[in-house]
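*Asks:* Sharing a sequence plus its predicted fold:
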Amino acid sequence: MTAFLNQLPALMGVIVGVLGTLLTARLNDRAQADAQRTKAWEAVLLLGDADTVAAAREWRWAVPQLERAARGVADDDFDRTAAVRRADEGRDRFCVAARAGLTVGSGDVAQARWLTDRQMNS
């Protein structure tokens, strides 16, 4: 028992070190993801026309609402179904606007109706 107690400070140091490493890695990953999102948003602002930027702004607002719910920090009156619909429809509006701005006309790429139908039929 004495040997264990003598090694306890070293064991605690290892545990604290591992926890510190995990926390640092998580914070670094989050910072990198934030930087990538910022770069993508800046590209939309610089290259998108007014309709594309407006649609991107709506979609960009809808997605964090879902993220908050996934983390368990959404308001009590949060409506998951409506939030998913807003995000899906926001993505569709963005795709339509971006394709129109780029004059890409190869058909409908909307996913919101398909996703809703699939969710209801599963």
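*Replies:* Sure, I can see it. Numbers count the residues shown, from 1 in each chain.

*Asks:* rest of the way, CA atoms for contacts and neighbours
*Replies:* OK.

*Asks:* leaving aside the residues next to it on the chain, what's closest to residue 88?
*Replies:* Distances taken as C-alpha to C-alpha, 6 or more residues apart in numbering place residue 112 nearest to residue 88, at 5.0 Å, with adjacent residues excluded.

*Asks:* OK, contacts around residue 65?
*Replies:* Counting by C-alpha atoms under 8 Å, 6 or more residues apart in numbering, residue 65 makes contact with 74, 83.

*Asks:* Which strand or helix spans it?
*Replies:* helix 50-71 (DSSP states H and E).

*Asks:* That helix: how far from the chain's middle?
*Replies:* 9 Å (C-alpha atoms, centre = their mean, to the nearest Å).

*Asks:* Could you do stretch 14-27 as well?
*Replies:* Counting by C-alpha atoms, centre = their mean, stretch 14-27 comes out at 24 Å from the chain centroid.

*Asks:* elements contacting the longest helix along the chain?
*Replies:* Identified as the longest helix of the chain according to DSSP state H is helix 2-47. When contacts are defined as 3 or more C-alpha pairs under 8 Å, 6 or more residues apart in numbering; DSSP states H and E, helix 2-47 packs onto helix 50-71.

*Asks:* Presented hereafter is structure B, for comparison with structure A:
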Amino acid sequence: MNAFLAQLPALLGVLVGTLGTILATSLADRGRWRRGQRVRWDERRLEAYVELSRAVKEIHAVSMRMLVAARPDRSGHAIEREEGLARLAEADVRNTLAWENVLLLGDAATVEAGRGWREAVWRIERMAHDPNGQDDHGTRLVDLKGRADRARDAFYQAARTGLGVPGGSVAQSDWLAARHEHRVGAGLASSWHS
């Protein structure tokens, strides 16, 4: 019995060490699994955001090309109405499918910002569908484009925040508005001197 009592501290040490190793391994595996899941869902979320961005931006670009005649700066290449309508129909399908992925995987702030961007671009698209070049509220195209640009900035900021992407703001709306003003000003100045 004395031999057993003499070896008891060593046996307890082995037992505690084994239990500690099992616990540490289990916690490490659980943490590794959680990190893997987080990375996996972040990758899927990023893919969904990129897919939606492409679809919404395509609708925006095609609509703006259909509306070149209504734009004060008249920049860009016009597109024939029938071709534009066909491209808008195809892009709308991609937009709808991409939106479902964002609804499934996106965080609340990004979904809300995406909804705002889609709505702003939808108003431009609606104007492109109208042969008179006006939406039902008589809002000027420049204002609609500015809203869509600001809504895109909000979507990108929400997506970057939700994904933990560092680097600050990548907003483009102010820069695009200044560029538009420069183009319009340059066009007006050249017409005054003609």
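*Replies:* Ah, there it is. For clarity, every value in this text was computed on a predicted model and none was experimentally measured.

*Asks:* The second structure: matching residues for the helix holding residue 65 of the first structure?
*Replies:* Using TM-score structural alignment, helix 50-71 of the first structure lines up with residues 108-129 of the second structure.

*Asks:* Mean per-residue distance, that stretch versus the first structure.
*Replies:* For stretch 108-129 of the second structure, the mean distance to aligned residues of the first structure following superposition is 0.9 Å (mean C-alpha distance after the TM-score superposition for the first structure).

*Asks:* Identify each buried residue in that stretch, please.
*Replies:* Along stretch 108-129 of the second structure, the positions that meet the burial threshold by neighbour count (16 or more other C-alpha atoms under 10 Å) are 109-114, 116-125, 127-129.

*Asks:* And for stretch 33-43 of the first structure?
*Replies:* For stretch 33-43 of the first structure, burial by neighbour count (16+ other C-alpha under 10 Å) applies to residue 41.

*Asks:* average distance between that stretch and the second structure?
*Replies:* With the second structure overlaid, stretch 33-43 of the first structure shows a mean distance of 1.5 Å (mean C-alpha distance after the TM-score superposition for the first structure).

*Asks:* so how far is that stretch off the chain centroid?
*Replies:* Remark: stretch 33-43 of the first structure is offset 12 Å from the chain centroid, using C-alpha atoms, centre = their mean.

*Asks:* Stretch 41-53 of the first structure too?
*Replies:* Stretch 41-53 of the first structure has its C-alpha centroid displaced from the chain centroid by 19 Å (C-alpha atoms, centre = their mean).

*Asks:* cool, and stretch 170-179 of the second structure?
*Replies:* Mean-position distance between stretch 170-179 of the second structure and its chain equals 17 Å (C-alpha atoms, centre = their mean).

*Asks:* May I see the buried residues of that stretch?
*Replies:* Quick answer for stretch 170-179 of the second structure (16+ other C-alpha under 10 Å): 171, 173, 177.

*Asks:* Next: stretch 136-143 of the second structure.
*Replies:* Result for stretch 136-143 of the second structure [16+ other C-alpha under 10 Å]: buried residues 141, 142.

*Asks:* can you tell me which residue in the first structure aligns to residue 170 of the second structure?
*Replies:* In the first structure, residue 170 of the second structure lands on residue 109 (TM-score structural alignment).

*Asks:* Among the buried residues of stretch 170-179 of the second structure, which ones are in helices?
*Replies:* With helices taken from DSSP H, the overlap with these comprises 173, 177.

*Asks:* Adding distance to residue 165 of the second structure as columns, could you present the buried residues of stretch 170-179 of the second structure in JSON lines?
*Replies:* Output for these, formatted as JSON lines (distance: C-alpha to C-alpha, whole Å):
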{"residue": "171", "distance to residue 165 of the second structure": "14"}
{"residue": "173", "distance to residue 165 of the second structure": "20"}
{"residue": "177", "distance to residue 165 of the second structure": "26"}
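
*Asks:* Go through the buried residues of stretch 170-179 of the second structure and say which is closest to residue 43 of the second structure.
*Replies:* Nearest to residue 43 of the second structure, judged by C-alpha to C-alpha, of these is residue 171 at 22.5 Å.

*Asks:* before we move on, back to that, residues touching the residue nearest to residue 88 of the first structure, list them.
*Replies:* Neighbours of residue 112 of the first structure in contact, by C-alpha under 8 Å, 6+ apart: 85, 88, 89, 92.
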